[in-house]
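[1] please find the sequence and the predicted model below.
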Amino acid sequence: MATTIGIICGSLREQSYNRIIAQSLIQMNKSVQFRWIEIKELPFFNEDLEVNGDPDAVLLFKSAVEEVDGIIIVSPEYNSGIPGVLKNALDWSSRPPKTSPMNKKPIGLIGATPGGFGTAFAQMQLRQVLETMQAQVFPFQKLFISQVHQKINLQEQVLSDEKTKKYLQSYVEEFLDWIQ
């Protein structure tokens, strides 16, 4: 049975650099089944919404998280931190704490930004949040893609930088080895 990896993009922007990077991951390894796990339909986290059971969008999201062998989060950094929509998704997936679908789930982190520092601050925050949730964050591996706007072809919606493709390929292979 093929390994299934969920892809969560931390940006909702239509021409998101991070979505283009995530799409390139899917095309790099044909032995793995990749599955998008969308976050754009999730309501803002509110415990009052849980009283009568999770909203349908949350149930679908949690089910998608449960069904994959691991997840790679590909996210930008906003104001030196985690995008709000991504944090919201993580808050929903942390519930209930003892049986959270993220509990013990292997998670890889990749981030791209036009800036010069990559997504180092957001990834530090993501690690902190995910480890608190008892997710298993890919240790010692960081993939920060800076100056991303110079590494993609926006018109064709593809990653065009060969060096970055090699880094991504290596990251995916190491992530797969780690979860298996």
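    Everything's here; your move. Residues are numbered from 1 along each chain as shown.

[2] please count neighbours and contacts with C-alpha atoms only from this point.
    Will do.

[3] now do the buried residues in the longest helix seen in the chain.
    Using DSSP state H, we find that the single longest helix of the chain is helix 162-179. For helix 162-179, a neighbour-count test (16 or more other C-alpha atoms under 10 Å) marks 164-165, 168-169, 171-172, 175-176 as buried.

[4] for this protein, what spans make up the strands?
    Here the chain has its strands, by DSSP state E, at 4-9, 33-36, 70-74, 106-112, 136-137, 143-145, 152-153, 158-159.

[5] now tabulate the ones you listed in CSV and tack on mean neighbour count.
    Listed next are the strands of the chain as CSV, based on neighbours: other C-alpha atoms under 10 Å:
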stretch, mean neighbour count
strand 4-9, 23
strand 33-36, 18
strand 70-74, 24
strand 106-112, 24
strand 136-137, 20
strand 143-145, 22
strand 152-153, 16
strand 158-159, 20
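
[6] so which of those comes closest to residue 84?
    Of all those, strand 4-9 sits nearest to residue 84, with 12.1 Å by C-alpha to C-alpha.

[7] what is the closest one packed up against?
    helix 17-28, strand 33-36, strand 70-74 (3 or more C-alpha pairs under 8 Å, 6 or more residues apart in numbering; DSSP states H and E).

[8] could you redo the last one with a cut-off of 6 Å?
    The contact analysis (3 or more C-alpha pairs under 6 Å, 6 or more residues apart in numbering; DSSP states H and E) places strand 4-9 against strand 33-36, strand 70-74.

[9] residue 72 against residue 9, yeah?
    No. Between residue 72 and residue 9 there is no contact under C-alpha atoms under 6 Å: 8.6 Å.

[10] list the contacts for residue 137?
    The contact partners of residue 137, taken as C-alpha atoms under 6 Å, 6 or more residues apart in numbering, are 106-107.

[11] now with 10 Å, please.
    By C-alpha atoms under 10 Å, 6 or more residues apart in numbering, the contact list for residue 137 reads 70-72, 104-109, 126-128, 130-131.

[12] and the comparison structure, right after this:
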Amino acid sequence: MSKNKDAPPEATKIAACACHAYALNLQKNCPNLPPVEDIANCLEQVQTEFENADLDMQMPCTMTDTDPCWVLDNLRTLNRVLMLADIEIKEEEPRRLSVRSFDYARPARSNESALLKACILLDVLLKGHRCVQTLHLGQDIVGTRCAQILYASLAFNKSLKYMTAESVCTAGATHQGTS
């Protein structure tokens, strides 16, 4: 869970290469996203937020039948990234997490960078954390080009029980998963 702050310079170069590779992959799967350099920069900023809290955002889910995932003890760090894009993660049931966009809509999202960072973090969570079992996306998130990241992430998620995606057309379509 903890990150080694005394990593050798070559580890930093590897991490930078990994960020670029991640950004290239996202751009390939979601072509309407910002440029690769912007995606890699946002990923590095999210990783820095985690490193400052002595965490590794790539740490896999540790939830068991009796123990919560490490994410539950670190919601503040995750929410520092997510809340800038009007999204939060919280415990909904014991050991079960819910990701929700705030229920109010605003006329225009002023910071696409904050939304991109939030979607990158959610990509990691949805792909690697079975503790995330509910996803609610409001229409102010659904209509953005960064939301493509979340849609692509869902193909890798086997633990999501409930998902709601609101748009002007759907007015709250809900999917209940089976597990």
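    Thanks, I have the structure now. None of these values were measured; they are calculated from a predicted model.

[13] can you give me the TM-score here?
    TM-score of the superposed chains, computed with TM-score structural alignment, normalised by the length of the second structure, equals 0.33; 100 aligned residues with a C-alpha RMSD of 5.1 Å.

[14] ok, so of the contacts of residue 137 of the first structure, who is nearest residue 35 of the first structure?
    Once C-alpha to C-alpha is applied, the member of these that ends up nearest residue 35 of the first structure is residue 71, at 9.2 Å.

[15] so how far is residue 9 of the first structure from that closest one?
    Residue 71 of the first structure is 11 Å from residue 9 of the first structure, where distance means C-alpha to C-alpha, to the nearest Å.

[16] same question, residue 86 of the first structure
    Distance of residue 86 of the first structure to residue 9 of the first structure, given as C-alpha to C-alpha: 8 Å.

[17] next one: residue 60 of the first structure
    Using C-alpha to C-alpha, residue 60 of the first structure is found at 16 Å from residue 9 of the first structure.

[18] again, but for residue 27 of the first structure
    Plainly put, residue 27 of the first structure is 16 Å away from residue 9 of the first structure if you go by C-alpha to C-alpha.

[19] just residue 33 of the first structure next, same as before
    Residue 33 of the first structure is 17 Å from residue 9 of the first structure, where distance means C-alpha to C-alpha.

[20] over to residue 109 of the first structure?
    Distance of residue 109 of the first structure to residue 9 of the first structure, computed by C-alpha to C-alpha: 10 Å.

[21] and the closest residue to residue 165 of the second structure other than its chain neighbours, how far from residue 112 of the second structure?
    Spatially, and ignoring its direct neighbours in sequence, residue 165 of the second structure is nearest to residue 137 (4.8 Å; C-alpha to C-alpha, 6 or more residues apart in numbering). Plainly put, residue 137 of the second structure is 16 Å away from residue 112 of the second structure if you go by C-alpha to C-alpha.

[22] more neighbours, those two?
    Neighbour count, other C-alpha atoms under 10 Å: between residue 137 of the second structure and residue 112, residue 137 has more, with 22 against 14.

[23] could you say which helix or strand holds residue 175 of the second structure?
    Secondary structure from DSSP states H and E places residue 175 of the second structure in strand 173-176.

[24] report all helices and strands that that strand contacts.
    Applying 3 or more C-alpha pairs under 10 Å, 6 or more residues apart in numbering; DSSP states H and E, we find strand 173-176 of the second structure packed against strand 132-137, strand 162-165.

[25] which strands or helices does the longest one pack on?
    The one in question is strand 132-137 of the second structure. Secondary-structure packing of strand 132-137 of the second structure (3+ C-alpha pairs under 10 Å, 6+ apart): strand 87-93, strand 96-101, helix 112-128, strand 162-165, strand 173-176.

[26] how much does the second one deviate in direction from helix 112-128?
    Spelled out, that is strand 96-101 of the second structure. In terms of direction (axes from the mean of the first three to the mean of the last three C-alpha atoms, to 10 degrees), strand 96-101 of the second structure departs from helix 112-128 by 150 degrees.

[27] and whichever strand or helix holds residue 51 of the second structure, what's buried?
    Take DSSP H and E as the rule and residue 51 of the second structure turns out to sit in helix 36-52. For helix 36-52 of the second structure, the neighbour count (16+ other C-alpha under 10 Å) marks 36, 39-44, 46-47, 49-51 as buried.

[28] quick check: next helix or strand after that helix?
    Following helix 36-52 of the second structure in sequence order, the next helix or strand is helix 75-82 (DSSP H and E).

[29] which other helices and strands contact that next one?
    Contact partners of helix 75-82 of the second structure among helices and strands, from 3+ C-alpha pairs under 10 Å, 6+ apart: helix 36-52, strand 87-93, strand 96-101, helix 112-128.

[30] check which helices and strands the shortest one sits against.
    Looking back up the chat, that one is strand 96-101 of the second structure. helix 75-82, strand 87-93, helix 112-128, strand 132-137, helix 139-142, strand 162-165.
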